[in-house]
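Chemist: dropping the sequence and predicted coords here.
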Amino acid sequence: MKEGEFPIVFDGHNDVLERLDDPAGFFERREEGHLDLPRARESGFGGGMFAVWVPPPEGKAAHETLDPSYALRYSLSAAATLFRIEELSEGQVRIVRSAGEIRSCINEGILAAVLHMEGADAIDTDLDALHVLHRAGLRSLGIVWSRPNAFAEGVRVRFGSTPDTGAGLTEAGRRLVRACNELGIVIDVSHLNERGFWDVAELSEAPLVATHSNAHAICPSPRNLTDAQLEAIAASDGIVGLNFGVHFLREDGSEDTDTPIEVMVRHIDHLVEHLGMERVGFGSDFDGICIPDAIGDVRGLPRIMQALREHGYGEEDLKKIAHENWLRVLRKTWGR
């Protein structure tokens, strides 16, 4: 690899689908937001998990339980946006269902998109919708966002508290975990409270995955993972994707975007210490959160890679963090 060059990044989480009014907007360079295809091309962003997140309907608080029929309608519309992006891309974007397809996309310069749901609010307790969505391409599922549903409880973001914020998985949640294992769907523990996390750790036969979370020991947000949780993820041979959100990075939990890249490097160091080099990646949360000014948008990816290189991470380490670790875990979960 030449000086100044970095490996292609596969990213664990973005919310661009929620930002787009029109699928065609993904192909236009935008002044607002973090991610579009032109800027992705400039940054070495090779793809990632494209999240379907359901906002609350008008008049409903963000952390209240959603009506499943409303959540399903919205989720299908958001998923259709991703499929429309693929159709409009003329081969530049591909919705992928296997680690081998991601590898091919990286080699061919095609942006790889994984259909991910950030919260199972749209899924019925009989799990019929899960099977239909899997056939449509769903390959990664967060059981909850930061609100309760029929399967589990999500953590509310109250800085200075632990993720131990309520009951564990419901019986339906346990069935959901088993079904995801059978179908080969990634179970994302980001947003899940601590008791739910330990229930998943006990039940799941797949690697534990936190697509966009950080170290609670550095930033005590309940959205971040305790060292005990990190060690459980390591024992499962899973992965944690570094969240770029400043209030999940900073020791004071503030939304001050004047946050140096060194804070991100410190989280990476902590994750590597507790997980090992093979279990750390990126989970930026682009278009879903306030990120450091030093990163700015997707074009800031080379800056974090350069900071890691200068900090002492070697070229093979950078390749692992950029995409190799994600491909290994996804291959183990998806079976191919």
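Modeler: On my side now, so go ahead. Numbering: from 1, shown residues only.
Chemist: only C-alpha atoms for contact and neighbour calcs from this point on.
Modeler: OK.
Chemist: neighbours of residue 166, just the number please.
Modeler: 15 (other C-alpha atoms under 10 Å).
Chemist: same thing with residue 102?
Modeler: For residue 102, using other C-alpha under 10 Å, the count is 27.
Chemist: give me the residues contacting whichever strand or helix holds it.
Modeler: Using DSSP states H and E, residue 102 falls within helix 99-108. Contact with helix 99-108 is made by 8, 46, 94, 96, 111-112, 327-328, 330-331, 334, 336, as judged by C-alpha atoms under 8 Å, 6 or more residues apart in numbering.
Chemist: ok, 10 Å please
Modeler: 7-10, 44-48, 92-96, 110-114, 323-324, 326-336 (C-alpha atoms under 10 Å, 6 or more residues apart in numbering).
Chemist: I'd like to check the angle between the helix or strand just after it and helix 99-108, please.
Modeler: Counting by DSSP H and E, the next helix or strand C-terminal to helix 99-108 is strand 111-118. Following axes from the mean of the first three to the mean of the last three C-alpha atoms, to 10 degrees, one obtains 140 degrees for the angle between strand 111-118 and helix 99-108.
Chemist: the structure to be compared is supplied as follows:
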Amino acid sequence: MQLVFDGHNDVLLRLWRAHASGIDPVRQFIDGTRDGHIDANRARAGGLAGGLCAIYIPSMHDFVLNEPDSRGHYVTPVDKQLERAPSLDIANQMAAIALRVERAGGWRLCRSTADIRAAFADDVFAAVLHMEGCEAIDADLAALEVFHQAGLRSLGPVWSRPNIFGHGVPFAFPMSPDTGPGLTPLGFELVKACDRLGILIDLAHITEKGFWDVAKASAAPLVASHSNAHALTPVARNLTDRQLDAIAERKGLVGLNYAVTMLRPDGRDFADTPLSDMVRHVDYLVNRMGMECVALGSDFDGCTVPAAIKDASGNQALVEALRQAGYGEDDLALICRENWLRVLGNAWHEQADR
């Protein structure tokens, strides 16, 4: 079994919603549940040894993709900007759940690659706090310092909506990621602060203009934690060849998103998507960027994944499909975890991690 370190999941959102419904989120993660994709038992069964766990502020309404037309085309309007105060409350609640799960022994919050490797060795889920969209961060970045102290080590300046730091892409097919403005002046300050603190910048939801703004503002590797190849599935959330080339030049990475809408040639939200569509994207990314720039970013608990995987317990189905496609064990180790550890170590100002 190849241990997997995953670049993106929304388990904290699911646990936060469970808590709001009167369910103990700590017990739900540790004891297991039929809901969603990730808990301790299913992660262990599928070799999911850790990942970036997102603090994500949901919309104030049920966010649903617009129904596609007869051709499968759709455009879902970008959500409105959220207010900061309630966003900060939710972010604090999710961070508190993460700390409670750690205190109960369900996972270990990791702040270095050494922490991640030690968690692997101890068979404890290696969780890294990530923030998907910075609605909870204030203009003077004081909250960024506090969240960093609490363990935040990765963030995406925006989700697919605007905030004071920048603009996100809509959920749309087919569409280019060049959908609007990029970073705001405050966004450039956020990027500089992250570089100083050692917080990874995630480009998964930002506009193409924002992508190039971050590339200019930051010296760190360029990373899209859960995105795929636009040339194969032209959804706005996927990356163009020019973006992939820039990521490769900076020795960053792209984490393969398991969302079927970002894998299928037709962009449909069908769980019967074959694993061959996932292999096709990995092949394209490897051929375009090189083996050391491709990783996994499942988006578990945040999307429809292929039925052959179903949840974290089925993660090795993808590994086996890649194995059958000709990827050797050394290649699989890079894709499954080592590329993430290299890039995180670089962003976190560590010495080269071997």
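Modeler: Perfect, I can see it now. In this text the structure is predicted, and so the values were computed from the model without any measurement.
Chemist: spatially nearest residue to residue 196 of structure 1, not counting backbone neighbours?
Modeler: residue 168 (4.0 Å; C-alpha to C-alpha, 6 or more residues apart in numbering).
Chemist: quickly note the distance from whatever residue of structure 2 lines up with the one you found to residue 124 of structure 2.
Modeler: Aligned counterpart of residue 168 of structure 1 in structure 2: residue 182 (TM-score structural alignment). The spacing between residue 182 of structure 2 and residue 124 of structure 2, counted by C-alpha to C-alpha, to the nearest Å, is 38 Å.
Chemist: so for those two, which sits in the more crowded spot?
Modeler: residue 182 (25 against 21).
Chemist: let's verify the more buried one: helix, strand, or coil?
Modeler: With DSSP: H, G, I helix; E, B strand; the rest coil as the basis, residue 182 of structure 2 sits in coil.
Chemist: residues contacting it?
Modeler: Contacts of residue 182 of structure 2 by C-alpha under 10 Å, 6+ apart are 158, 162, 165-169, 188, 206-214.
Chemist: narrow those to just the buried residues.
Modeler: 158, 162, 165-169, 188, 206-214 (16 or more other C-alpha atoms under 10 Å).
Chemist: sitting in helices, which of those do you find?
Modeler: Mapping those onto helices (DSSP state H) picks out 188, 208-214.
Chemist: of these, which pair is most distant in space?
Modeler: 188 and 208 (15.1 Å; C-alpha to C-alpha).
Chemist: mean shift between stretch 87-100 of structure 2 and structure 1?
Modeler: Superposed on structure 1, stretch 87-100 of structure 2 shows a mean distance to its aligned partners of 0.6 Å (mean C-alpha distance after the TM-score superposition for structure 1).
Chemist: quick one: that stretch aligns where in structure 1?
Modeler: Taking TM-score structural alignment, stretch 87-100 of structure 2 hits residues 71-84 over in structure 1.
Chemist: so residue 25 of structure 2 touches residue 14, yeah?
Modeler: Yes: using C-alpha atoms under 10 Å, residue 25 of structure 2 is in contact with residue 14, at 8.5 Å.
Chemist: which stretches of the stretch 251-354 of structure 2 form helices?
Modeler: Counting by DSSP state H, counting those that start in this stretch, the stretch 251-354 of structure 2 has helices at residues 275-289, 315-324, 329-333, 339-347.
Chemist: where does the shortest one end up in structure 1?
Modeler: Under TM-score structural alignment, the counterpart of helix 329-333 of structure 2 in structure 1 spans residues 315-319.
Chemist: could you list the buried residues of that stretch?
Modeler: 317-319.
Chemist: I'd like these as a markdown table, with distance to residue 84 of structure 1 appended.
Modeler: A markdown table is the format used below for these (distance: C-alpha to C-alpha, whole Å):
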| residue | distance to residue 84 of structure 1 |
| --- | --- |
| 317 | 35 |
| 318 | 33 |
| 319 | 31 |
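Chemist: any idea which of the residues you listed is closest to residue 296 of structure 1?
Modeler: Nearest to residue 296 of structure 1 among these, with distances taken as C-alpha to C-alpha, is residue 318, at 20.6 Å.
Chemist: residues touching that closest one, list them.
Modeler: Taking C-alpha under 10 Å, 6+ apart as the definition, contacts of residue 318 of structure 1 comprise 6-9, 277, 281, 305-306, 308-309, 324.
Chemist: I'd like to know which of these are buried.
Modeler: 6-9, 277, 281, 305-306, 308, 324.
Chemist: reformat those as JSON lines; add distance to residue 35 of structure 1.
Modeler: Below are these laid out as JSON lines (distance: C-alpha to C-alpha, whole Å):
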{"residue": "6", "distance to residue 35 of structure 1": "19"}
{"residue": "7", "distance to residue 35 of structure 1": "18"}
{"residue": "8", "distance to residue 35 of structure 1": "15"}
{"residue": "9", "distance to residue 35 of structure 1": "13"}
{"residue": "277", "distance to residue 35 of structure 1": "27"}
{"residue": "281", "distance to residue 35 of structure 1": "18"}
{"residue": "305", "distance to residue 35 of structure 1": "18"}
{"residue": "306", "distance to residue 35 of structure 1": "20"}
{"residue": "308", "distance to residue 35 of structure 1": "22"}
{"residue": "324", "distance to residue 35 of structure 1": "22"}
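Chemist: so which of the residues you listed sit within strands?
Modeler: 9, 281 (DSSP state E).
Chemist: so which of the helices of the stretch 251-354 of structure 2 is the most packed in?
Modeler: Among those, helix 339-347 has the highest mean neighbour count (mean count of other C-alpha atoms under 10 Å), at a mean of 23.
Chemist: so residue 72 of structure 1 is in contact with residue 124, correct?
Modeler: Yes: because the distance of 9.1 Å satisfies C-alpha under 10 Å, residue 72 of structure 1 is recorded as touching residue 124.
Chemist: tell me which element residue 62 of structure 2 falls in.
Modeler: With DSSP H and E as the test, residue 62 of structure 2 turns up in no helix or strand.
Chemist: circling back: now, which of the buried ones among the contacts of residue 318 of structure 1 sits nearest residue 210 of structure 1?
Modeler: Using C-alpha to C-alpha, those come closest to residue 210 of structure 1 at residue 281, 10.0 Å.
Chemist: which position in structure 2 pairs with that closest one?
Modeler: With TM-score structural alignment as the criterion, residue 281 of structure 1 matches residue 295.
Chemist: same thing with residue 117 of structure 1?
Modeler: By TM-score structural alignment, residue 117 of structure 1 lines up with residue 131.
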